[in-house]
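Q: give the three-dimensional model of this entry:
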Amino acid sequence: MKVYKKETIQHINASIEECWAFFSSPKNLQKITPETMGFQITDYDGKSMYAGQIIQYKVSPLAGLKLSWTTEITFVKDKEYFIDEQRFGPYALWHHKHFFEPTENGVKMTDVVHYALPLGFLGRIMNTLVVKNKLNEIFNYRVVKVDEIFNSKK
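A: Okay, the predicted model is just below:
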């Protein structure tokens, strides 16, 4: 199985408390996900993130195809990092680390995703043709939305 890595770094003009309050609330994920993804949380307990939390979604990454996706928040260190992992969904592996580091001017946020696709050779072709580009599109959108939410107000 081929494992791919996607990493993004963004500087946020806000306190660590403001960043953590926003990003540790699953309901805010929809605010930073492109509408074209048809992203919808279908079940979660309404609480801020904690280890063991299960979150269920529907997403439409391609041509209106609706997929179910279940993730678990596996680790949380308050105001430092959290990790979500796919339990059921479109990936053979999805491991997403979110790091938050206070800086002089706000917070450095780093996302590191390790992912793998099912179907062996066909999955590798799909990554090259579609998935890698779709992930780039999603994370580029997030950079813009996070800038709008945090960086344009100061």
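
Q: CA only for contacts and neighbour counts going forward, please
A: Fine.

Q: mind checking the SS state of V144?
A: Counting by DSSP: H, G, I helix; E, B strand; the rest coil, the backbone at V144 sits in helix.

Q: now for it, how many residues are close by?
A: 12 (other Cα atoms under 10 Å).

Q: same question for K2.
A: K2: 13 surrounding residues under other Cα under 10 Å.

Q: tell me how far it lies from E35.
A: With distances taken as Cα to Cα, to the nearest Å, K2 is found 29 Å from E35.

Q: thought I9 was touching K108?
A: Yes - counting by Cα atoms under 8 Å, I9 touches K108, with 7.0 Å between them.

Q: these two: which has the busier surroundings?
A: Set side by side, I9 and K108 show more neighbours around K108, with 19 against 13, by other Cα under 10 Å.

Q: excluding chain neighbours, what is closest to the more buried one?
A: In this structure, K108 finds its nearest non-sequential neighbour in H11, 4.6 Å apart by Cα to Cα, 6 or more residues apart in numbering.

Q: just F23 next, same as before
A: Residue nearest to F23 in three dimensions, not counting chain neighbours: L29, with 7.5 Å by Cα to Cα, 6+ apart.

Q: okay, now the one you found: neighbour count?
A: The burial count for L29: 15, using other Cα under 10 Å.

Q: part of a helix, is it?
A: Yes - the assignment for L29, made by three-state DSSP, places it in a helix.

Q: and it, how far from E104?
A: 26 Å.

Q: to compare with the earlier structure, here is another sequence to fold:
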Amino acid sequence: MSYHILERTQLLPISLTEAWKFFSAPGNLKHITPAYMGFEVISDSGSETMYPGQIINYYVKPLFGFKMFWMTEITHVKDQEYFIDEQRFGPYQFWHHTHFFREVPGGVEMRDLVHYRLPFGPFGKLAYALFVKKQLQEIFDFRNQVLIERFGKFAEKGEANTLLNKK
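A: Modelled structure (predicted):
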């Protein structure tokens, strides 16, 4: 069985509380997603902060402007440490995304760990090679830039934001 892993780490010069407040609010996801994705939250959770068992419904346009339904469930939340969203319906055969948060000197380290698998067997493998891998990297690159613009650039001993990409 073939699956993929995307891992990204970003440092921001904000408090853990501020980072958690921003990222644990489902409505903020649209602000860190490229416009071409047509990301639209369509569910009203009745909560400004995510919680275990919460279902969030979206529309996305990942391919040629084709609108797709995506449903995720927040399966785990440990306040100011991590939360996990898992796809229930959507473009992937499997999607498990863990968001980690850790206070560091001068700010917060945010780490994303995504395990995913595409549907359609060999066609999914081809789609991954042709555009899915690149598109996911672009989405996380966009997010990185938006967060720098919103919260500022982290600098530690002359180093800027750290980005890690692993397959």
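
Q: got a TM-score for the two of them?
A: Once superposed, chain against chain, the TM-score is 0.97 (TM-score structural alignment, normalised by the length of the first structure); 154 aligned residues with a Cα RMSD of 1.4 Å.

Q: residue ranges of the strands in the first structure, please?
A: Using DSSP state E, the strands of the first structure run over 4-12, 40-43, 54-59, 67-77, 81-88, 93-103, 106-116.

Q: what range in the second structure matches the shortest one?
A: Residues 40-43 of the second structure are where strand 40-43 of the first structure lands when matched by TM-score structural alignment.

Q: relative to the whole chain's centre, how far out is that stretch?
A: Offset of stretch 40-43 of the second structure from its chain centre (Cα atoms, centre = their mean, to the nearest Å): 16 Å.

Q: just the buried positions in it, please.
A: Buried residues in stretch 40-43 of the second structure, defined by neighbour count with 16 or more other Cα atoms under 10 Å: 40-41.

Q: again with stretch 13-26 of the second structure
A: For stretch 13-26 of the second structure, by 16+ other Cα under 10 Å, it's 13-16, 19-20, 23-24, 26.

Q: middle-most residue in the first structure, spatially?
A: Centroid-nearest residue in the first structure: H96, 6.7 Å away (criterion: Cα atoms, centre = their mean).

Q: if I look at that residue, how far off is E85 of the first structure?
A: H96 of the first structure is 6 Å from E85 of the first structure, by Cα to Cα.

Q: do I9 of the first structure as well
A: 20 Å.

Q: could you do A116 of the first structure as well?
A: From A116 of the first structure to E85 of the first structure the distance is 12 Å (Cα to Cα).

Q: which neighbours do the two share?
A: Residues touching both A116 of the first structure and E85 by Cα atoms under 8 Å, 6 or more residues apart in numbering: 93-94.

Q: so who does R142 of the first structure touch?
A: 32-34.

Q: with distance to R124 of the first structure and neighbour count added, can I get those in JSON lines?
A: Putting the contacts of R142 of the first structure into JSON lines (distance: Cα to Cα, whole Å; neighbours: other Cα atoms under 10 Å) gives the following:
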{"residue": "I32", "distance to R124 of the first structure": "27", "neighbour count": "17"}
{"residue": "T33", "distance to R124 of the first structure": "24", "neighbour count": "19"}
{"residue": "P34", "distance to R124 of the first structure": "24", "neighbour count": "17"}
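
Q: closest to K154 of the first structure out of those residues?
A: I32 (19.2 Å; Cα to Cα).

Q: residues in contact with that closest one?
A: I32 of the first structure touches 141-142, 145-146, counting by Cα under 8 Å, 6+ apart.

Q: how much space between G52 of the first structure and T74 of the first structure?
A: According to Cα to Cα, G52 of the first structure and T74 of the first structure sit 6 Å apart.

Q: so what's the residue count around the residue nearest to K108 of the first structure?
A: Count around H11 of the first structure with other Cα under 10 Å applied: 20.

Q: that one reaches D111, doesn't it?
A: No - at 11.7 Å, H11 of the first structure does not count as touching D111 under the criterion of Cα under 8 Å.

Q: okay, buried residues for stretch 143-154 of the first structure please.
A: Buried, per 16+ other Cα under 10 Å, within stretch 143-154 of the first structure: 143, 145-147, 150.

Q: count the residues that sit near K66 of the first structure.
A: 15.

Q: pull the number of nearby residues for the residue nearest to it when sequence neighbours are not counted.
A: Excluding its sequence neighbours, the residue lying closest to K66 of the first structure (Cα to Cα, 6+ apart) is S60, at 4.6 Å. Neighbours of S60 of the first structure under the rule other Cα under 10 Å: 16.
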